[in-house]
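**Student:** All I have is the shape, not the residue letters:
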């Protein structure tokens, strides 16, 4: 049984971004990320797509790891002057920014990570993607643990793209008392059905808000389909982007709506500790 965290005291405005980074141009993409944060209209949390800083472009990530990676120290801190515009945007806006990056750790691991830029401008590799998809396994190492970021009393679990396809990942965030789930992602054109189903389901499964950011446009075969969204705790979109074109989708997370949903849909409280176990097999 999951014990619910205290509800946040105040609403939280968040923004999900869909945008098209330039492969390999980490400095330029950091500057465009800063511009997009500025478009978010005072949102306290802004989520940008998976691998946004180097761009989700495997040929470039394979050919130029030195140019596309960011180095993290043993505590996950990232110091790189290419991120200065993004640090400034976070400080100026009083914003927590979650943005995708390729990170090199002191032990040599290379991960698909969610950087968190806090309102002081400090940058930390907060979460490393645990569920690697397809060819990602040839370039990256899997993350070892989940992570939760706290903003204004809101507990927000972190996931990256394919993580959100696993109900257990969202549930682990809920088990850590998350009120929401932030998912930088990179869904390719042709995947709109799954894109729109997975993250709405994670919201309803766990009666928590979901903020889904996605890359958009680009050139085949690495063309992405947008649809960035913020889902309420019943899986309804509060904001959703089109399948093409840059956009910043803002919505407000409401603690009263969260409380009402959890009072009406009590899956977290009702869940059995060994759901579905033991099992009986019937032969017909």
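**Tutor:** The structure has been received and is ready for your questions. Computed from a prediction, not measured in an experiment: that's the story for all the values here.

**Student:** drop to CA atoms for contacts and neighbour counts, all remaining ones
**Tutor:** Noted.

**Student:** what about residue 19, how many neighbours?
**Tutor:** Using other CA atoms under 10 Å, the number of residues around residue 19 comes to 25.

**Student:** how about it, what does it touch?
**Tutor:** Taking CA atoms under 8 Å, 6 or more residues apart in numbering as the criterion, residue 19 is in contact with 48, 49, 214, 215, 216, 217, 226, 245, 246, 247.

**Student:** what about it, distance to residue 48?
**Tutor:** Relative to residue 48, residue 19 is positioned 8 Å away (CA to CA, to the nearest Å).

**Student:** Likewise for residue 230?
**Tutor:** Taking CA to CA, one finds residue 230 at 13 Å from residue 48.

**Student:** Equivalent analysis for residue 146, please.
**Tutor:** 19 Å.

**Student:** Also residue 253?
**Tutor:** From residue 253 to residue 48 the distance is 18 Å (CA to CA).

**Student:** before we move on, what about residue 55?
**Tutor:** The value you get for residue 55 to residue 48, if CA to CA is used, is 11 Å.

**Student:** More neighbours: which of the two?
**Tutor:** Remark: of residue 55 and residue 48, residue 48 carries more neighbours, 32 against 25, as counted by other CA under 10 Å.

**Student:** Contacts only, for the more buried one.
**Tutor:** Contacts of residue 48 by CA under 8 Å, 6+ apart are 16, 17, 18, 19, 33, 97, 98, 99, 100, 184, 213, 214.

**Student:** Mind putting these into JSON lines with secondary structure?
**Tutor:** Below are the contacts of residue 48 laid out as JSON lines (DSSP: H, G, I helix; E, B strand; the rest coil):
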{"residue": "16", "secondary structure": "strand"}
{"residue": "17", "secondary structure": "strand"}
{"residue": "18", "secondary structure": "strand"}
{"residue": "19", "secondary structure": "strand"}
{"residue": "33", "secondary structure": "helix"}
{"residue": "97", "secondary structure": "strand"}
{"residue": "98", "secondary structure": "strand"}
{"residue": "99", "secondary structure": "strand"}
{"residue": "100", "secondary structure": "strand"}
{"residue": "184", "secondary structure": "strand"}
{"residue": "213", "secondary structure": "strand"}
{"residue": "214", "secondary structure": "strand"}
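
**Student:** next up, a second structure to put side by side with the first:
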């Protein structure tokens, strides 16, 4: 784990919004508007929901893979012209954007991906979701590695939705030196308790900030519940959205808070190399 903390603060935005199923071009344009809104409030990192560019709508994803997928080349670069508005927004705002997409790899694999548009407007594959949920396994292949973004001197671990339900995933990011964990997500209506618990827990488990973006709205059974949030390293919400409606939640990640939390709550430093094992069974 990297022992240092960043030298300066970083302002981030967690977005909740309702994309249109199958409309990659329209959703990219809407994403560009949301990025500009966030940048207007000072955000330099903007996180949008899981599969935002195509919408998390399995019937559409199954019926039209060629129209909903974003092709990535062998280096991970994305050239799809439908994303030009998003490229322009990232470049003009000087913001790093993390946005969910269905990615089509050169070998034919289809993954739930976090694409990253950097401050120059270049878009590339950042991370493929490792923990697929339920029927996602019928449409997608799981990713095989974690990923950490470097923005200024902030290390930002990437996860997508169900990844964040596994303590080991957030811990792997923290052990790679992450100061924050970015999670584009798609939580369905009715899951509010788990939505609010998992990401606050990942923050406290690992004494790191968490930026949780979520889809909102849509039609049953694919209706999502918003609640996008930014959590501090003790799991307290710095900003939180309602269960309905579009929102851009902006918060500033303070390195002094990160340092003070890690000094007071030293779980990462105190973790035993063999934590959790070996174990013995005791008959009672």
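**Tutor:** Yep, it's here. All values reported here derive from a predicted model rather than from experimental measurement.

**Student:** For PyMOL, write the selection for the buried entries among the contacts of residue 19 of structure 1.
**Tutor:** Selecting only the buried entries of the contacts of residue 19 of structure 1 in PyMOL, with 16 or more other CA atoms under 10 Å as the criterion:
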select buried, resi 48+49+214+215+216+217+226+246+247
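
**Student:** Return the subset of the contacts of residue 19 of structure 1 lying in strands.
**Tutor:** Assigned to strands by DSSP state E, the following of these qualify: 214, 215, 216, 217, 247.

**Student:** Widest-spaced pair of the residues you listed?
**Tutor:** Using CA to CA, those span at most 11.7 Å, a distance reached by 217 and 247.

**Student:** In the stretch 1-150 of structure 2, what residue spans correspond to helices?
**Tutor:** 24-40, 58-63, 65-68, 84-93, 136-139 (DSSP state H, counting those that start in this stretch).

**Student:** who touches both of residue 230 and residue 48 of structure 1?
**Tutor:** Joint contacts of residue 230 of structure 1 and residue 48 (CA under 8 Å, 6+ apart) are residue 16.

**Student:** where's the residue most central in space within structure 2, which helix or strand?
**Tutor:** Closest to where the C-alpha atoms of structure 2 average out (CA atoms, centre = their mean) is residue 183, at 2.4 Å. Secondary structure assignment for residue 183 of structure 2, by DSSP states H and E: strand 180-185.

**Student:** how big's the offset between that strand and structure 1?
**Tutor:** On superposition with structure 1, the mean distance recorded for strand 180-185 of structure 2 (mean CA distance after the TM-score superposition for structure 1) is 0.1 Å.

**Student:** helices or strands next to that strand in the packing?
**Tutor:** Counting contacts by 3 or more CA pairs under 8 Å, 6 or more residues apart in numbering; DSSP states H and E, strand 180-185 of structure 2 packs against strand 45-47, strand 96-104, strand 154-158, strand 209-217.

**Student:** next structured bit after it?
**Tutor:** helix 192-206.

**Student:** contacting residues around that next one?
**Tutor:** With CA under 8 Å, 6+ apart as the criterion, helix 192-206 of structure 2 contacts 164-165, 167, 170-171, 174, 181, 187, 208-210, 212, 225, 227, 231-237, 267-268.

**Student:** Return the angle between stretch directions for it and strand 180-185.
**Tutor:** Relative orientation of helix 192-206 of structure 2 and strand 180-185, computed by axes from the mean of the first three to the mean of the last three CA atoms, to 10 degrees: 160 degrees.

**Student:** Helix 192-206 of structure 2 vs structure 1, average offset?
**Tutor:** When structure 1 is overlaid, helix 192-206 of structure 2 sits 0.3 Å from its aligned residues on average, using mean CA distance after the TM-score superposition for structure 1.

**Student:** Now that helix: buried residues?
**Tutor:** By 16+ other CA under 10 Å, the buried positions in helix 192-206 of structure 2 come out as 195, 196, 198, 199, 200, 201, 202, 203, 204, 205, 206.

**Student:** and that helix, which stretch of structure 1?
**Tutor:** Mapping helix 192-206 of structure 2 onto structure 1 (TM-score structural alignment) gives residues 192-206.

**Student:** got it, and stretch 152-162 of structure 2?
**Tutor:** So stretch 152-162 of structure 2 sits over residues 152-162 in structure 1, by TM-score structural alignment.

**Student:** Need the residues that contact the matching stretch.
**Tutor:** Outside of stretch 152-162 of structure 1, the residues within contact range by CA under 8 Å, 6+ apart are 7-10, 12, 50, 113-114, 127, 129, 131-133, 146-150, 169-170, 173-174, 176-187.

**Student:** ok, back up a step: return the member of the contacts of residue 48 of structure 1 nearest to residue 65 of structure 1.
**Tutor:** residue 100 (15.2 Å).

**Student:** May I have the residues that are in contact with the closest one?
**Tutor:** 48, 49, 50, 51, 52, 53, 112, 113, 114, 115, 184.
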